[in-house]
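# Okay, predicted coordinates and the sequence, questions at the end:
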Amino acid sequence: MGEKNGREENGEIPFGLNMQILSDELEALGISHFFYRRDEGCLRGIRFFQKGEKLEEFYVYMVFSDSMQEDFRSCERISFLVLDDLPIERFSFTSSIIYVTGITEHLQFYNQIQQIFFKYEEWERRMCWAMRMENPLDQMLLICREIFGNPLFIHDPDFYILSCPYHTGQMLQWEKAARNGREMVPLETINEFKVDEEYLQTLKTRSVSMFSASLRGYRVLYMNLFDGEHYEGRVCVDEVERGFRRSDYLLLEYVGKMVQACLKKQRLFWLNMGSDVEASFIRILKGEETDAQSISDLLGYLNWERNQHYLCLKLIAEGEEFQYMTPDGIFGHIETQITNGYAFFYEKSIAVVVNLTLEKAEISEILSRLAYFLREGLFKLGASSELFEFDQIREGYEQASVALQYGRRSKSMIWYYHFEDYAMAYMMEQASRNISPRLLVSGVLRTLKEYDEKNHTELYHTLELFLQLERNTVQTAKELFIHRSTLFYRLERIQKLTKLDLEDPGQRQYLLFSFELMREFSKS
């Protein structure tokens, strides 16, 4: 019993057979028998009856003809497999008895019973194993289908499907909820349940019960799940592949206990996880969170997925109003506008991670939603590019920081800055950290500048505009207020001076980068 209690504390609920399970298994084997008096599930094995031995309620005892004169009435709450016609009056009314006829090979029959116990011991072991898996409910229901011979599913109080790993065409077809994309019982069926007296009565039952075939065309064995007085949903078995057995009631009771233990374990985990979400995000931004399981737990808590698209935001306060706002007030304002985001304090600023996939909005729309809050709260905001997986969050926050830094440096009057608007300036600054901008730019530009200064020409500006307009001669001539023939003359002169090959896309890209770097260099 001490071992049993220890296993229950670890969430591993032991399973005991009852005589009804043995009776149903014997029937499946085609062994003729009669069963008297049902019992609770507590059996862990089989033993031969021996006179004078102390009998225990955790075993079923096999009785042979040599015990015909034995009186078993003093054996309270003991289970017997009787292989001869021993009068039932010889047994206590608290005992459960299966009379088996036509058995000649006693040892073979004993082994058959032993195999039944082995079958359910293995089921119990696999159920306890499933409790430790990443998707325990799915694993448990798949294992249970082998025992019940029918598909199982679990739904919550709002009819969302918590688990249904195996679905047949005979079952109800789940619908996708428009609000969150989760599978749920069809709305039409839910509305039928709301006015069905039989269904409304089932919500109060605490034991395994049967729901008739009146609504669905097949029966459903179910067990309601409760946390104290709070209804949490139910686990159901649909009678669509084999007929129900009486023993299915006890089996589903065990499944219900395991599911409740699993849900309780998840609630405790999410309770602890809820207080650790901010700390997890901070570790990610610092580059300290590399444990795959911790990140998986965080995503599970938020109902996010690793390969969804994300956006990082960084906010800082420009005025004193910030210090008078509570964290809940600030985060409440932000999360009212971004329902699929998480906001938290990080290094004297506010970090926001947005799930773009679930938010179903463009970055520009999200920034527009926050404009009023930014303006009224005197905040400035930096936004990353669109991130294509959760693992890019740390780099995305770096992008948001860069956008904020460069945006504020530009003295722009807008309240938010997008990284892509400042990416070129950032790349140029990074490129010139170890090499002077004068040496980074193409020598062609210096050649043209020197030629222009000496000859009072505009070859430098002509080439810059020509490349910016993607070598469109008509548009370039128009912008320069010159004739096209003059433009062709200038381009020919540039080619002779520099030996440029403007058909080479690499050269064109380098020249454009050089022009941009020269502009930034001249500003500084």
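Structure received. The shown structure was predicted, so the numbers you read here are calculated from the model rather than taken from an experiment.
# alpha carbons only for contacts and neighbour counts from here, please
Noted.
# how many other residues sit next to the residue lying closest to residue 182 once chain neighbours are set aside?
By the measure of C-alpha to C-alpha, 6 or more residues apart in numbering, the closest residue to residue 182 outside its immediate chain neighbours is residue 176, 5.5 Å from it. Using other C-alpha atoms under 10 Å, residue 176 has 13 neighbouring residues.
# Residue 109 now?
Residue 109: 15 surrounding residues under other C-alpha under 10 Å.
# what helix or strand does residue 479 sit in?
Residue 479 is located in helix 473-480, with elements delineated by DSSP states H and E.
# Could you do residue 201 as well?
helix 197-202.
# same thing with residue 4?
Assessed by DSSP H and E, residue 4 sits inside helix 2-9.
# swap in residue 235?
Per DSSP H and E: strand 230-238 holds residue 235.
# Residue 471 now?
Following DSSP H and E, there is no helix or strand that holds residue 471.
# For it, give its distance to residue 271.
Residue 471 sits 61 Å away from residue 271, taking C-alpha to C-alpha, to the nearest Å as the criterion.
# so how many other residues sit close to residue 108?
Counted with other C-alpha under 10 Å, residues neighbouring residue 108 total 11.
# Residue 441 too?
Residue 441: 20 neighbours (other C-alpha under 10 Å).
# let's bring in a second one:
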Amino acid sequence: MKLSMWILADWLGEFAPSLHIIEGKAGLTGTRLYSAGSPEQDPSAAIIGDAAQMLPRGSRARTDAVLCLNGEDWLLFDHGDVGVILNACLEAFEFYNAWESAIKDVAYASPDAPFEKLLDLSSPVLKNPILVADWKGEVLAISRNHKPIADRETWGHWVDQGYFPSYTYDRLKNYPQFLEDMNRSEEIRIFDFPQFEYRCIHFSVRYNNETSLYVHIIEDDTKLTEGLIQVASVLKQTIAIVLDRSNVMAKTNQIVSLFSDIIAGKYPERDALVWVRSQLGWDKSKTWYLVIFRNFLPESFSETALLEVLKKQVRKGCSFIWENHPIMIVDCEEWSVAFPKIKKLLGGSGFCCGVSMPFDKQKDLPFALNQAKLSMELSDGKNTIAMCEDCAWSYIVKEIKSQITDMQMLHPAVKVLQEHDRQTGGQLTRTLYEYLRHERSADATSKALFIHRNSLRYRLDRIEELIDADLNDPDTRMYIILSYEIKEMTSS
């Protein structure tokens, strides 16, 4: 393992060195004594010797001071024994090399995800509690040899519930710079939440270009330093090896696998759902649409290509493949923005899509999927975007028409007016239908029928004489309207 002057400063902290670190890169592979006969530096070694010999003439250094030097970086010790500092540095290289070998042996040897073993081996090195959680906030491992942290509530939730608590994301929203880093950045950095007495080294590990794991090294026993951040980078590299070699990602692959599970009838833990919704920017969303896409021209561009474009075009959408069809779940408020983009994208592509009714609970995803499929089937490719809201009424009428017509259960008023029109050539049947459809508005009904309001008044008076129905009763009006719809559908 390559060390840095920051790491050596932490290791040699008991000697209270004065620090002058400009670069501090982790590129040191060893240490050696300073030799006046060979003063040139080795960029991969920490040079140790008497400060008076190593520093330029005229420098103010105690005659018994010891200097540890690499490039422009140095540690100055008020300690007269060069051998003690040299041996301490040698112990540092031996210690960290042994640790790196141990954790990488575990990473390469274990078929499953050995996170507990990695944390047990890393706790003496990082000297603080360590947490590993997956993309949906499920805690995979916590270092076992540490007491609870200052934020006892959060610690207890990790241990007892096995998830990031749902309030975690609410806290993060107060620190937008951390929230952005958590979702987008792979950089190792310190997160500081003084309000909650929580300070940690945070990093995420990606797999297949998606965030797979989060790791927190929580400041508790030892202060977090630049040196610890560099040590954490070795742990991160090792965890990446674990993800590449183990089968853990078969179980915890992408955020979309959570929605796939819901569609399949497997409902997740509440904390996991809250965490994932927050990552998608849905923490304030109230309703969603499910959109399913189908390709009617196989020679056009592929489902995978469409999926990649959708991910870029729709900001608050979650897109994935389900049973060979692209699916997107999108915030209803985002739909007004997404609609023209999708319509333009699908134009001439051979694809069309079906859109579900709005839903407000993720557990309703299976119903939303069926609605989206239905709207696409009823459209039969005639509409690029088929909304379930537009076809729901005709579907309902179609489903119940056979039962009502077979039982002769249309409202009697419809039959009476039909017979009157057949005998007289009148239009009372259509007049009543338009009158009810336009919510008994005389102006709207007159315009729909292209007649004068006085003519409409005459027709309505005649209808009232012929039928035995209370049009002030909403149930009666609904029954008559439904009867008309079924009659028209049966006739066609």
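Everything's here; your move. Source: prediction; values computed, not measured.
# for the helix holding residue 4 of the first structure, which positions count as buried?
For helix 2-9 of the first structure, the neighbour count (16 or more other C-alpha atoms under 10 Å) marks no residue as buried.
# on that earlier part again, and the residue nearest to residue 182 of the first structure, how close does it get to residue 155 of the first structure?
Going from residue 176 of the first structure to residue 155 of the first structure by C-alpha to C-alpha gives 14 Å.
# same question, residue 362 of the first structure
34 Å.
# again, but for residue 33 of the first structure
In terms of C-alpha to C-alpha, residue 33 of the first structure sits 38 Å off from residue 155 of the first structure.
# Of those two, which one has the most company?
Using other C-alpha under 10 Å, the more surrounded residue of residue 33 of the first structure and residue 155 is residue 155, with 21 against 16.
# Do I have it right that that one meets residue 163?
Yes. Using C-alpha atoms under 8 Å, residue 155 of the first structure is in contact with residue 163, at 7.1 Å.
# what's the average distance of the helix holding residue 479 of the first structure to the second structure?
When the second structure is overlaid, helix 473-480 of the first structure sits 3.3 Å from its aligned residues on average, using mean C-alpha distance after the TM-score superposition for the first structure.
# so where is stretch 456-470 of the second structure in the first structure?
Mapped onto the first structure using TM-score structural alignment, stretch 456-470 of the second structure spans residues 487-501.
# can you check stretch 51-60 of the second structure too?
Going by TM-score structural alignment: stretch 51-60 of the second structure matches no residues.
# about what we covered before: now list whatever residues contact both of residue 176 and residue 155 of the first structure.
The contact sets of residue 176 of the first structure and residue 155 overlap at residue 184 (C-alpha atoms under 8 Å, 6 or more residues apart in numbering).
# Tell me which residue of the first structure matches up with residue 87 of the second structure.
The criterion is TM-score structural alignment: under it, residue 87 of the second structure has no aligned partner in the first structure.
# Am I right that residue 87 of the second structure sits in a helix?
Yes. According to DSSP: H, G, I helix; E, B strand; the rest coil, residue 87 of the second structure belongs to a helix.
# Translate residue 394 of the first structure into the numbering of the second structure.
Using TM-score structural alignment, residue 394 of the first structure sits opposite residue 366 in the second structure.
# now its match: how far from residue 179 of the second structure?
Counting by C-alpha to C-alpha, the gap from residue 366 of the second structure to residue 179 of the second structure is 31 Å.
# The stretch 1-150 of the first structure: helices as residue ranges?
Under the criterion DSSP state H, counting those that start in this stretch, the stretch 1-150 of the first structure contains helices at 2-9, 19-28, 106-131, 136-148.
# export these to TSV and tack on distance to residue 400 of the first structure?
Formatted as TSV, the helices of the stretch 1-150 of the first structure follow (distance: least, C-alpha to C-alpha, whole Å):
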stretch	distance to residue 400 of the first structure
helix 2-9	47
helix 19-28	63
helix 106-131	41
helix 136-148	38
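# Quickly find the element holding the residue positioned nearest the centre of the first structure.
Closest to where the C-alpha atoms of the first structure average out (C-alpha atoms, centre = their mean) is residue 300, at 4.1 Å. Counting by DSSP H and E, the element that carries residue 300 of the first structure is helix 292-302.
# For that helix, enumerate the helices and strands it packs against.
Applying 3 or more C-alpha pairs under 8 Å, 6 or more residues apart in numbering; DSSP states H and E, we find helix 292-302 of the first structure packed against helix 248-274, helix 277-285.
# Please name the residues that touch the corresponding residue of the second structure for residue 352 of the first structure.
With TM-score structural alignment as the matching criterion, the partner of residue 352 of the first structure in the second structure is residue 327. Contact analysis of residue 327 of the second structure by C-alpha under 8 Å, 6+ apart lists 290, 291, 292, 293, 319, 320, 321.
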